[in-house]
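Colleague: Sequence below, structure please.
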Amino acid sequence: MANTKKIIDANMHWLPGELFSDKKLLNSFLNCVPRQYGVHTRVEKIEGKDLHQLIVEQPKGYINLNYAEGQYTLESQLADMEKAGVDHAIFRLPVWQEWLDLETCKEVNSRMADYVKRSDGRMSALAVVPPYGTDECLREVDRCLNELGFRGAQIVAHYGQVYLDDPLFRPYLKFLNDLKVPVVVHHTPLPVDYHSVLPYTNQRRQFGRCIDQATAVGRELFSGMFDELPNLKFVHSMLGGAFYAFADMLVPPQHKFNDTVDRFQATTGNLRDHLHNNIFFDTSGAPQWGKAQLEAAVKVVGSTNILYGSSYPIRKDWFFTGIETIESLDITDEDKANILGGNASRMFNLD
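Modeller: The predicted structure follows:
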């Protein structure tokens, strides 16, 4: 076992356990989804079980998200953590950050705080608010951090058709930058331009998320936003959409040759610095990547920029075999310790 004080899962999903029984809360979740943009929600019974699931389609007829009743109870999550060998969980909402209004966010934050409090120190939470920097939104973030004991904030890679480098979000991000709190950037169900990945389920539900995350990371780097917001630390899910595979293409090292025509955007040392200092990645289910890909990620972006995350409860094999997957990598014990808990402990101040 790698020499780490705690195994920290930095990507565990949480939804209110009462979501399916509390009709007012359920309607708040269902009604916030913008049907005018082709996103559709419904609740239906799971075939062969006395349970229900909440389904999100985009566009109608193409399932991109489904959440099952009964997966978000404290007892079952603690039992699964014990079985998997996870010491501490950091909670985020799965994708709903894109749509929830402020009042529902307040309700969700309060319920999440109560849930974490009952975990006896085994769980932490991240604040969710609409990312527009209004006085009301900033007060809610302040409440989460200073009254409820949350460890950072959570957002998604884009809102509607607008990615995070847009000036629309700058007041909120400046607020978080000044507070020096970490910001988890979850993927959205699909990238902004998604029609080419619709027909096939795995391409839509897996590759689509990778496109979304890699697009977001690239836009953040090239926009110069980290020059303005140097304290901002983003933790992108899905290994940033396998951003390590594109890092040297998009942020190439300087070379000594003179090209007749400059075909690509000039790069500076700042891009490399920002990739190291401002952009971090969680594994979002280590087993799904494979040994060679995970080792490549460590080699390219460095073990200090990768956090262990399972996307629990999406796939039980990702959760129950995730730690051993990291342990099996041909990397140093220090690298394993960073990924499995050290980085998250430092970033979210869990020591």
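Colleague: CA only for contacts and neighbour counts going forward, please
Modeller: OK.
Colleague: got the contact list for the residue most central in space within the chain?
Modeller: Centroid-nearest residue in the chain, with C-alpha atoms, centre = their mean: His186, separated by 2.9 Å. If you count contacts by C-alpha atoms under 8 Å, 6 or more residues apart in numbering, His186 has them with 94-95, 154-157, 236-237.
Colleague: any residues touching stretch 343-351, and which ones?
Modeller: Applying C-alpha under 8 Å, 6+ apart, the set of residues contacting stretch 343-351 from outside is 8, 10, 151-152, 181-182, 304-307.
Colleague: please redo it, this time with the cut-off set to 7 Å
Modeller: The contact list for stretch 343-351 (C-alpha atoms under 7 Å, 6 or more residues apart in numbering) reads 8, 10, 151, 182, 304, 307.
Colleague: I'd assumed Leu329 was in contact with Glu295.
Modeller: Yes: taking contacts as C-alpha atoms under 7 Å, Glu295 lies within contact range of Leu329: 6.5 Å.
Colleague: Test my guess that Val43 contacts Leu54.
Modeller: Yes: the criterion here is C-alpha under 7 Å, and Val43 meets it with Leu54 at 4.5 Å.
Colleague: ok, these two, which is more surrounded?
Modeller: Using other C-alpha atoms under 10 Å as the criterion, Val43 and Leu54 rank with Leu54 on top: 20 against 16.
Colleague: Wait, a helix at Gly149?
Modeller: No: Gly149: not assigned to a helix; according to DSSP: H, G, I helix; E, B strand; the rest coil it is coil.
Colleague: what about stretch 338-351, start to end distance?
Modeller: With C-alpha to C-alpha, to the nearest Å as the measure, stretch 338-351 spans 14 Å from end to end.
Colleague: For it, list every residue counted as buried.
Modeller: Within stretch 338-351, the residues that count as buried by 16 or more other C-alpha atoms under 10 Å are 338-345, 347-348.
Colleague: So which of the residues you listed is the closest to Leu100?
Modeller: Phe348 (24.1 Å; C-alpha to C-alpha).
Colleague: Second input sequence below; structure requested for side-by-side comparison:
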Amino acid sequence: MTSVRTIDVHAHVLTEEMMRLMRREAPDIGPTLSEVDEHGGVLQVGNIVQRPFPRGAWDLELRLRDMDEAEVDVQVLSVCPQTFLYDRDPALTATLSAIQNDEIARIVSQQPDRFMGIATLPMQDPERAVAELRRSMTQLGLRGAQIGSHVEGRNLDDPALEPLWATAAELDAFILVHPQKIAGGDRLKSYYLKNLIGNPLDTTIAAASLVFGGVLERYPNLKFCFAHGGGFMPYQTGRMNHGYDVRSEGKVNLKEAPEVSIRRLYFDCILHFEPALHFLVETFGADHVLLGSDYPFDMGMTDGVRQIRSLRATAEQRNLILGDAAAVLLGGSAHAPAKRAAGRG
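Modeller: Presented below is the predicted three-dimensional model:
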């Protein structure tokens, strides 16, 4: 009997080669590392500082050991949100996106049994974003893209992004939506609330914008996956429906209740709370919940495989979350033989 191949759809990477090439292209904002030790260092990208920046982000041998320990067969590599760079000149962001996408594709080509990849896009210029998504999927073999929860304050239902959604639907792209530059930051400075509340809040705004903007009605087969369990969206579906029923604003772009579009979304499993994960699976279906870790960051879920295997669910449901659903969405094989030999690099 074959076992499911575990696929982690939410894992970030920023290799030293990526950093070097980005610095060569843009010395003022190219990523730099400092205070490096065996655990990690401090990352700076322009005026963005990430402290700590875990070593697994760039150390592929450590990453493979960590994957083995976590029983993850495959990671879907995406860039670190610090390098989205939507606030920069579009041509420069397009160039830096291409550098990162090329490097992700190179890693995948060297370890195709352990890695898949998704692109980053210059979202501030939809025409360039379309071109880079098409190049990344048709020439580099990447499976879609990771995008931020907004584009410098413009929500994802912005009409300028319509060509990107049409192209993503045409290419059958997998789109991971990740929070960045969160809303309400002035009120979330204490207690790490910028992450604890800010990240799921911004994810919720992104999901609601796509739903109420009618994007999922126009492109019902688009594959949007929302990080960190979908923020607050899955747990407020009833409120969204009620607002649609009693107010006119929600009907501007929607012909059906928002729940219809919400049920087209996908969510990673990073909730850190079994009752919430159980609710997500039972309410939206195991085929819409995907294994994610947020590797290598400290708010991630390093024991996700073990948590899913102990979840109150059927074996079929657990296998869907662990990899079967992701394999279909990403165009891979869920039951390909896994080669999880310790120390391989």
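Colleague: ok, and the contacts of His186 of the first structure in the second structure?
Modeller: With both residues aligned by TM-score structural alignment, their matches' C-alpha atoms under 8 Å, the contacts of the contacts of His186 of the first structure that the second structure also has are 95, 154-157, 236-237.
Colleague: What count of nearby residues applies to the alignment partner in the second structure of Val251 of the first structure?
Modeller: Here Val251 of the first structure is matched to Asn241 in the second structure, going by TM-score structural alignment. When neighbours are counted by other C-alpha under 10 Å, Asn241 of the second structure registers 16.
Colleague: In contact with Asn241 of the second structure, which residues are there?
Modeller: 257-259 are the contacts of Asn241 of the second structure under C-alpha under 7 Å, 6+ apart.
Colleague: Tabulate those residues (JSON lines), appending secondary structure and neighbour count.
Modeller: Below are the contacts of Asn241 of the second structure laid out as JSON lines (DSSP: H, G, I helix; E, B strand; the rest coil; neighbours: other C-alpha atoms under 10 Å):
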{"residue": "Ala257", "secondary structure": "coil", "neighbour count": "19"}
{"residue": "Pro258", "secondary structure": "helix", "neighbour count": "26"}
{"residue": "Glu259", "secondary structure": "helix", "neighbour count": "17"}
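Colleague: In the first structure, which of these still touch?
Modeller: Counting by both residues aligned by TM-score structural alignment, their matches' C-alpha atoms under 7 Å, the first structure reproduces these contacts from those: 258-259.
Colleague: related to what we said a few turns ago, want to try CSV for the contacts of His186 of the first structure, with secondary structure, distance to Ala127 of the first structure and neighbour count as columns?
Modeller: Output for those, formatted as CSV (DSSP: H, G, I helix; E, B strand; the rest coil; distance: C-alpha to C-alpha, whole Å; neighbours: other C-alpha atoms under 10 Å):
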residue, secondary structure, distance to Ala127 of the first structure, neighbour count
Pro94, coil, 13, 22
Val95, coil, 13, 19
Gln154, strand, 6, 24
Ile155, strand, 9, 27
Val156, strand, 12, 27
Ala157, coil, 16, 29
His236, strand, 16, 29
Ser237, coil, 17, 31
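Colleague: any idea how far Phe273 of the second structure is from Phe279 of the second structure?
Modeller: Phe279 of the second structure is 10 Å from Phe273 of the second structure, where distance means C-alpha to C-alpha.
Colleague: and these two? which has more neighbours close in?
Modeller: Neighbours of Phe279 of the second structure and Phe273, each counted by other C-alpha under 10 Å, are more numerous for Phe279; the result is 13 against 10.
Colleague: Please identify the residue in the first structure that aligns with the more buried one.
Modeller: Phe279 of the second structure maps onto Ala296 in the first structure, by TM-score structural alignment.
Colleague: Go through the host helix or strand of that match and flag the buried ones.
Modeller: For Ala296 of the first structure, the host element (DSSP states H and E) is helix 291-301. Buried residues in helix 291-301 of the first structure, counted by 16+ other C-alpha under 10 Å: 291, 294-295, 297-298, 301.
Colleague: what do you get for stretch 68-75 of the first structure?
Modeller: Under 16+ other C-alpha under 10 Å, the buried positions of stretch 68-75 of the first structure are 68-69, 71-72.
Colleague: Now do stretch 182-195 of the second structure: distance from first to last residue.
Modeller: 9 Å.
Colleague: For the kept ones among the contacts of His186 of the first structure, please prepare a markdown table with the additional fields distance to Lys23 of the first structure.
Modeller: Shown next, in a markdown table, are those (distance: C-alpha to C-alpha, whole Å):
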| residue | distance to Lys23 of the first structure |
| --- | --- |
| Val95 | 20 |
| Gln154 | 25 |
| Ile155 | 25 |
| Val156 | 26 |
| Ala157 | 29 |
| His236 | 32 |
| Ser237 | 31 |
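Colleague: And those residues, which is closest to Arg170 of the first structure?
Modeller: For these, the nearest to Arg170 of the first structure is Ile155 (13.1 Å; C-alpha to C-alpha).
Colleague: contacting residues for Gly300 of the second structure?
Modeller: 293-294.
Colleague: go on, Val56 of the first structure?
Modeller: 40-42, 63-66.
Colleague: at 8 Å what do you get?
Modeller: For Val56 of the first structure, the contacting residues are 39-42, 63-66, by C-alpha under 8 Å, 6+ apart.
Colleague: How about it, nearest residue that isn't a chain neighbour?
Modeller: Excluding its sequence neighbours, the residue lying closest to Val56 of the first structure (C-alpha to C-alpha, 6 or more residues apart in numbering) is Thr41, at 4.6 Å.
Colleague: same for the helix or strand hosting the one you found, what does it pack against?
Modeller: Using DSSP H and E, Thr41 of the first structure falls within strand 40-45. Applying 3 or more C-alpha pairs under 8 Å, 6 or more residues apart in numbering; DSSP states H and E, one finds that strand 40-45 of the first structure makes contact with strand 52-57.
Colleague: Quick check, Val217 of the first structure in contact with Gly240.
Modeller: Yes: Val217 of the first structure is within contact range of Gly240, at 6.7 Å (criterion: C-alpha atoms under 8 Å).
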